[in-house]
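Chemist: attaching a predicted model along with its sequence, questions to come.
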Amino acid sequence: MLARILRYTLQLLVKLNENMKNIAKKLVHFCTQKPKIVYAVLLLLAVVFTAQIPRIKIDTDPENMLSAEHPARVFHNEVKTRFAMHDSIVVGIVDTKTENGVFTPASLTDIYDITESILSIDGVVSADLMSISTVDNISQSESGTIRFEWMMDKPPSNLDESKKIRNYLERLPLLQDTLVSQNGKAAAIYVPIKDKNESYNIAEQIRANINKLEGSADWYITGLPVAEDQFGVEMFIQMGISAPLAGLTIFILLFFFFRNIPLIIAPMVVAMATVMITMGALIGMGYTVHIMSSMIAIFLMPIAVVDSVHILSEFSDRHKPGADLKETIEEVVGHLFTPMLYTSVTSSVGFYSLMLTPIPPVQIFGAFVGSGILLAFVITITFMPSYLSRMNDASLDKLQLVMHSSEGGSRIAKVAKFLGGFALRFKASLVIGFAIVFAISVWGITQIQINDNPVRWFKQDHEIRVADKVLNENFAGTYDAYVVLSSSNTLMSLKDLLATDKPASLSDWAAEQLTQLSGQPMSEQYQQLLLNIDDKLFSEVSDAEADYLNATLVNAESALSQSKAFQSPELLTYVESLQDYLKASGLVGKSNSLADVVKVVNRELRSGEEKDYALPNSPQAVAQTLLQYQSSHRPNDLWHFVTPDYQSTLIWLQMTSGDNQDMSQVIALVDEFMTQQPLPQNVQLDWAGKAYLNVVWQDNMVAGMLDSLVGAFVIVFIMMVLLFRSLVFGVLAMLPLTITITFIYGLIGIIGKDYDMPIAVLSALTLGLSVDFAIHFLERAREVYKQTNDIKQTFTVMFDEPATAITRNALVIALGFTPLLFAPLVPYITVGIFLASIMAISALVTLLILPAVMTMGKRIVFK
């Protein structure tokens, strides 16, 4: 039954292929007869879609690597709202030239002036800005009382005043290693912003103000929001540089191959039209250009010319002076149609497989590159025949002269023939050598480390990267993650509370309370009810009513006290223990929490000495410290650590590294702590913060890429078997692909290169393009063998024009990506290096391993 289904499927595909070839034959004939119509249609499409490009929107926010509905992203945004958190730019000043560091009148005056200038910038959340001049000094006024005064309400006039400020800061653990370094050589300003998409503009205004200073200290600006936004600005510039450079590189290569400018204009038109239409479609459909989709142009430029180079190579080989030009064109395209179609489809399948990943920008990238490859195929088989059919005799004669002389294209032919001779002479050694390389590569894959960090998208000497390094050396860390603890102890409804033993005479009063207080947060309902009960008790009430009201008052106060879970010394002690555990690990530079706020205030309320830097022993005492804290100049800072109902609290982790591996270790450390000290009853722990989100989308990406790679590999294998109608040839077609993917990713593991987003996406390109060369080689080899019926003669023919065309294409694609090597952004450099390597290796494997294996297994292959 299965054999019958497979046979029927093969017959159907053969018939479909023949029908498509017939349609293509008619289409090519039309194009050679009516070239101007093809020109007009292509020009119209290019103009219409290119007109969409000015509407481009750039997006480099890693949060968008997760869908808006992803639970981790939803919770992260909920936490930001719940605790009034904002993305922040970190501005740092470092002075290692003076003995007192930044604690000199000059440096502190600069800090004061820069802070004032930042407060006036639109888009800055002024109330939450943290600087030495905007925070409070907390000290004891007299026993049992506390004083809040500005740490630096004006710049100091002398060194003694500067030292006094340093002494104040040293007494406040909340600010040490956050606002000032322990060695006193550095200070920081945390600039919360309303919209992270404005971070680059705000950072530029801060830089402009810093440039007006005359001090000798060094200033730095970093933080994930400004790094991501600045990457977007530089990415946009890079798009405008790399794509034209890639086009120029391809043009120079084609000129070197064909020495005929009128001829090589055709593939350049194909490439440019493909890029403009694809990018125009992406932008016109409302998609933002992310780090991945910004590479669409540079990906498509070399890929789009591949089929054109095959056509030009065979056309230059077949066309002879005096022959009918249009017949030669139709013959060439007809001959190449099937391998070009299948290479285009397999390449697009490789990219379409990215749509299986749960990462929206990667899905968009895969969809549009896959569609762009198919578009390039359609443009190639329509525009190329139209263009070639209008070439004059002088250009054609010049082409013949170049291609059949001892110069120009034949240099590539000599290389191809050398590879053919080498492959057949040392076939056994090659097979053994590749088997050893394959085994080592498999081991290398097991060494791959998954890691990414947006700051590392810049080169090491970039100002963002330098600032990140310097500030993380001086402070507890500029990378944030949040541990969120939530209690499920909830207040009963007022209806239930008021219903207990209620006298009939208070029914109307109780109903009035329910109506009046409904719609407010539950804790606020209880607070207001307590006030209303007090008022009612002062009016004339009966004994029964007074008893009810007093009982309800006691019940409400008790319930409200119990619901404020994080006023409990026990829960705050658990938070404190977790902080100590993280600090001892060395993975977290510092953590700040509600427990730290309580301990500082408690110390100053008692003796002001270090022995009282501890948590109080009762909820009432905790509540008293927090009430005192709210009399400071920044009372709302409390709500960054706890919600007003005290049912959720946040631990702010500062880390010196934003690498996913380090964040994953911190997550594992917290899990380890909870194993040793289980969470208190009715308390749950969750994560938020940019560093945590990066881990989530990286994990999703790796799992998604693996699924897409495996799925696409199986699909491509089935396509190869169906294309060649042979299991043996299907396996042969997958050999270069398998060896190339294994070698590239094995090399990544061996050299210790992090498996990041650009590296992950390369699997699709490897999958799609590594099989292209094999398809052309195997299809032509089988056809030639049918004509010669001799293996030696077959490979003699194969290492003439077919191998030359494959070598040309490998060079075009590989060198077409080399402009990326000069980019200032690391992901582009990574893509450039590995794509060039992939193309070179896959072509080399095709031209060496396939003839070796086919010759050694000739009885099976050519039976």
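Modeler: Perfect, thanks for sending it.
Chemist: from here on, contacts and neighbour counts on C-alpha atoms
Modeler: Fine.
Chemist: for I165, which non-adjacent residue is spatially closest?
Modeler: Excluding its sequence neighbours, the residue lying closest to I165 (Cα to Cα, 6 or more residues apart in numbering) is M151, at 6.8 Å.
Chemist: hmm, S133 and that neighbour touching each other?
Modeler: Yes: counting by Cα atoms under 8 Å, M151 sits close enough to S133 to count as a contact (5.9 Å).
Chemist: coming back round to it: ok, the residue nearest to I165 - contacts?
Modeler: Residues near M151 by Cα atoms under 8 Å, 6 or more residues apart in numbering: I132, S133, T134, V135, D136, N137, I165, Y168.
Chemist: report the buried members of the residues you listed.
Modeler: Buried by 16 or more other Cα atoms under 10 Å: I132, S133, T134, V135, D136, N137, I165, out of those.
Chemist: which two among those residues are spaced furthest apart?
Modeler: Across these, the longest distance by Cα to Cα is 12.8 Å; it joins T134 and I165.
Chemist: got any residues that touch both of those two?
Modeler: M151, M152.
Chemist: restricted to helices, list the contacts of M151.
Modeler: Using DSSP state H, the subset of the contacts of M151 located in helices is I165, Y168.
Chemist: could the contacts of M151 go into CSV alongside distance to L514?
Modeler: Compiled in CSV, the contacts of M151 are given as follows (distance: Cα to Cα, whole Å):
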residue, distance to L514
I132, 47
S133, 46
T134, 42
V135, 41
D136, 41
N137, 43
I165, 52
Y168, 49
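Chemist: structure B:
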Amino acid sequence: MNRIGAFYDRFILPHPWIVLVLFGAILALAALRFDQFRLDASAESLVLENDRSLEEYRQVNRTFTTSDDFLVVTYTPHEPLFTAEGLSRLKALRDELQALEAVSSTNSILNVPLLHSPDLTLDTVDTEIKTLDEHEVAPETARQALLDNPMYPNLLLSEDAGTTAIQVNLPTPERYFELLNRRDGLRDKVNSGNASADDQRQLEQVSQEFIRYTESLGKERDATIKKVRVILDNHREHASIHLGGVPMIVADMIRFIQNDLSTFGLGVLAFLLLTLAVIFRQWRWVLVPLLCCGFTVWLMIGFLGWAQWPVTVISSNFISLLLIMTLSLTIHLIVRYREFQHDEPDAAPRDVLRRTVMAMIKPCFYMAITTIVAFGSLTFSGIRPVIDFGWMMTLGLSVAFIITFLVFPALLSLLPPPLDSRVTSDRIPFTDAFARFTERFGGTVLVGSGVIAVLCVIGLNRLTVENSFIDYFKSSTEIHQGMITIDDRLGGTTPLDVVITDEPPPENYSDDPFASDCDPFVEDCDEEDYRDTWYTYQKMRQLGDVHDYLNSLPETGKVLSISTTLDLLAQINGGTPLNAVELAFVPAAVPDDLQDILLTPYISEEQSQARFSIRILETMPDLRRQDLLDRIHNHLTTDLGYAPERVQLSGMTVMYNNMLQSLFDSQIKTIGVVFAAIMVMFLILFRSLKLALIGMAPNLIAAGSVLGLMGWLGIPLDMMTITVAAITVGIAVDDTIHYIHRFKTELAKDGDYLATMHRCHRSIGQAMFFTSLTIISGFSILVLSNFIPTIYFGLFTGFAMFMALVGALTLLPRLIVLLKPFPAP
């Protein structure tokens, strides 16, 4: 401590202007990269670490020439759709959307083949196809043709023909995938340890180019979506219209993140400063914390810009957390300064400031270290954005501590506050009441804590991780409303692909079609069929069984596969299913302009794979994704006999489920690491096992109460609430450290545990109360977010702080008084 005191005496306190000027230069350097600060809500930002599902998903899209890069416009006219006027209005909307520069094409009931002509057969399909766009088709005839077609109902048209959809295709340029593949290839090479220095330089260059290209592409997408919304607004007079699709969800989530970063970051700051003004009623005690908090956030945003480190949905609250953690440090300094100032009113301001810094740097350092450990535990999670959040907060807390103990004393050296006569009158009866209650009802405190602990354990056992993506958004948002419409009327929202790979032929297999007594092109063979094509009777029958099973599941909406195409061709064939010979010639019979609609999305002869496109009903109350995926995989591998390695489940449903299922394991792992690390920290700090165990008790109650309450209320863990328990421990441990440190200091005066408890409640208890009050007040503004996980984050963090404060003012002092862990003075 003598060296620290000498450092302040020599460099900080005599030269505050130099400190602030040097610090200003650092702030200016950070500001140079503010424009590089970016947000990320892409699929990569929500997958597990080393999860291959994203690459598998992209590979399936490449193999079957499919993509989720499209917007979905749901259109429910106020008047009947299938009238000349109704179809004309739909066409006007479609034409305006299709005219946008970024839109490559649109799909709707206007341009899809109706296949209704009485002269239509497999032989004439190429010449008898009609569309509403190009032919004169009576509206009622078109309506019936669309409803009779197995592909369109619950996809482009609701079963009652009252709602239709326009698919607005926004293809991702090939340049994106070129850069992505180059980056991933170089990254794998570097991770394997086989990269040269040139490879590493190329990786850095390609990564930067990919980031720039992704940002420009994102801006173009945002601009296009805004134009789409303007067009839709002009047509809402005659119809109920909703916008959906992955690009729109990504754009809106980024907008929500921006709101949480800017609106709620400033809102939290305003709330905190208002609370400071009410509590301390002196402008210096508002300005100094404001500058410390602002500088911390400023430096972190600049650093993230320099490091090209994006903020994701999960880490979007890091600004609010940094504001609160920095404010917590400054409040403890303010309260201690005012105490010293009151105890020695004639002391020089610099002496009061020096005593404050020397008295608080040790407990605040311990507080910062243990909080860093708590947030650092998030890096043990298996979820990439959670890991990034842990590192961001670890670095941010280090910056907050350094700024607090450099800028705070420098500012107060230039702006020494006058003696505040209200310090004595500011004694809060709230903390005194807790001291009296703890003294008189110590047994009640222990029993009550035990009851809360039991309730927490029961609540923990009720925790789940199954939640619907739709539940992340308020019912007033377009994402929520669009998902409901698509789920209820257009066959489901979240995509799931089931891909089956054809079985390779045995070693002794001969491709001579006459080598076997059974020809699968013309017969229904009982033995295995190894023909180098999917279009055989036996294989199509097997795929039909898969399709029927998937379609029978209550969680699935629209299911499309080659079986859908065969049903359509059977309809064209006069209602007669195709025989073995006709099946063999399906690829040749389907016109070239229909191949991309009827064949290539479902069969890849080159990769020997068949694909089933499924839409999951996201709004289904009993949706259990993991159970659904397990049932599908088990049925295909057990009941239908496919080898496990031949069955692949892919798509957004799988990636999202992987993240969800990792949450519970990650939560246990994270909390376990937090408490183990903090226990070690307490042993180092307090050098007493008894005191370390006492200090852990209120933190266990605070963290357990949050998770237990979630379990009792039936609120599942999600990508945001997973972090609350670790954050709770990180913040709650601050109160524990400050209280124990002050208790040890005060006890040395007279050795009286009860008197010491009352003195601590009137001194450090006030700082704890002020800190908790400002944190709870600040986080309460997050309830205004449109992102439900952010709302839960604010509510549960506020609740956790309340429980931590109550525990630190009741259970902690009761255990200290009961067990007397400090050596006799």
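Modeler: Perfect, I can see it now. Note that the structure is a prediction, hence the values are computed from the model and not measured.
Chemist: tell me the secondary structure for M300 of structure 2?
Modeler: helix (DSSP: H, G, I helix; E, B strand; the rest coil).
Chemist: would you confirm that it contacts G396?
Modeler: Yes: assessed by Cα under 8 Å, M300 of structure 2 is found in contact with G396 at 6.4 Å.
Chemist: quick one on the thing from earlier: out of the contacts of M151 of structure 1, what pair is the most spread apart?
Modeler: T134 and Y168 (13.9 Å).
Chemist: sorry, back to before: and the buried ones among the contacts of M151 of structure 1 as a markdown table, adding distance to N592 of structure 1?
Modeler: Listed next are the buried ones among the contacts of M151 of structure 1 as a markdown table, based on distance: Cα to Cα, whole Å:
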| residue | distance to N592 of structure 1 |
| --- | --- |
| I132 | 17 |
| S133 | 20 |
| T134 | 18 |
| V135 | 15 |
| D136 | 16 |
| N137 | 17 |
| I165 | 21 |
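Chemist: and the longest helix anywhere in structure 2, what does it pack onto?
Modeler: Longest helix in structure 2, counting residues (DSSP H): helix 197-233. Contacts defined by 3 or more Cα pairs under 8 Å, 6 or more residues apart in numbering; DSSP states H and E place helix 197-233 of structure 2 against helix 84-98, helix 174-191, helix 246-261.
Chemist: would you map the helices across the stretch 251-400 of structure 1?
Modeler: According to DSSP state H, counting those that start in this stretch, the stretch 251-400 of structure 1 carries its helices in the segments 261-284, 296-304, 306-318, 325-352, 360-388, 393-403.
Chemist: and of these, who's closest to D547 of structure 1?
Modeler: Closest of those to D547 of structure 1 is helix 360-388, at 62.1 Å (criterion: Cα to Cα).
Chemist: the closest one against structure 2, how far on average?
Modeler: Following superposition, helix 360-388 of structure 1 is found to deviate from structure 2 by 1.4 Å on average (mean Cα distance after the TM-score superposition for structure 1).
Chemist: can you give me the helices for the stretch 501-650 of structure 2?
Modeler: Using DSSP H, counting those that start in this stretch, helices in the stretch 501-650 of structure 2 cover 537-552, 562-572, 580-584, 586-589, 592-598, 625-634.
Chemist: and for the stretch 401-550 of structure 1?
Modeler: Secondary structure of the stretch 401-550 of structure 1 (DSSP H, counting those that start in this stretch): helices located at 409-425, 427-445, 463-474, 494-499, 507-517, 522-537, 543-563.
Chemist: packing partners for the fifth one?
Modeler: So that's helix 507-517 of structure 1. Partner elements for helix 507-517 of structure 1 (3+ Cα pairs under 8 Å, 6+ apart): helix 494-499, helix 522-537.
Chemist: tabulate these (JSON lines), appending mean neighbour count and distance to N197 of structure 1.
Modeler: Listed next are those as JSON lines, based on neighbours: other Cα atoms under 10 Å; distance: least, Cα to Cα, whole Å:
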{"stretch": "helix 494-499", "mean neighbour count": "15", "distance to N197 of structure 1": "44"}
{"stretch": "helix 522-537", "mean neighbour count": "16", "distance to N197 of structure 1": "35"}
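Chemist: would you turn those helices into CSV with distance to A623 of structure 1?
Modeler: Formatted as CSV, those follow (distance: least, Cα to Cα, whole Å):
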stretch, distance to A623 of structure 1
helix 494-499, 23
helix 522-537, 15
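Chemist: compare the ones you listed and give me the one nearest P360 of structure 1.
Modeler: With Cα to Cα as the criterion, P360 of structure 1 lies closest to helix 522-537 of those, at 38.4 Å.
Chemist: neighbouring contacts of that closest one?
Modeler: With contact meaning Cα under 8 Å, 6+ apart, helix 522-537 of structure 1 is reached by 491, 493-494, 513, 517-518, 546, 549, 553, 556-557, 560, 645.
Chemist: out of these, which end up buried?
Modeler: Buried members of the contacts of helix 522-537 of structure 1, counted by 16+ other Cα under 10 Å: L491, L494, Q513, L517, A546, L549, L553, A556, L560, D645.
Chemist: next, give me the two most distant ones among those.
Modeler: Comparing all pairs in those by Cα to Cα, the longest separation belongs to A546 and D645, at 28.3 Å.
Chemist: can you add distance to M720 of structure 1 and give the helices of the stretch 401-550 of structure 1 back as CSV?
Modeler: What follows is the helices of the stretch 401-550 of structure 1, written out as CSV (distance: least, Cα to Cα, whole Å):
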stretch, distance to M720 of structure 1
helix 409-425, 23
helix 427-445, 22
helix 463-474, 46
helix 494-499, 70
helix 507-517, 71
helix 522-537, 65
helix 543-563, 66
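Chemist: so which of these is nearest L693 of structure 1?
Modeler: helix 463-474 (19.4 Å).
Chemist: returning to what we had before: give me whichever of the helices of the stretch 501-650 of structure 2 is most buried.
Modeler: When these are scored by mean count of other Cα atoms under 10 Å, the highest mean neighbour count falls to helix 562-572 (a mean of 21).
Chemist: tilt between that one and helix 537-552?
Modeler: 110 degrees (axes from the mean of the first three to the mean of the last three Cα atoms, to 10 degrees).
Chemist: which strands and helices lie in contact with helix 562-572 of structure 2?
Modeler: Here helix 562-572 of structure 2 touches helix 537-552, strand 609-616, going by 3+ Cα pairs under 8 Å, 6+ apart.
Chemist: quick check: the first one aligns to which part of structure 1?
Modeler: Residues 569-584 of structure 1 are where helix 537-552 of structure 2 aligns, with TM-score structural alignment as the criterion.
Chemist: average gap between the matching stretch and structure 2?
Modeler: Mean deviation for stretch 569-584 of structure 1: 2.4 Å (mean Cα distance after the TM-score superposition for structure 1).
Chemist: contacts for that stretch, please.
Modeler: By Cα under 8 Å, 6+ apart, the surrounding residues in contact with stretch 569-584 of structure 1 are 565-566, 588-591, 593-595, 615-619, 622, 651, 666, 669-670, 673, 680.
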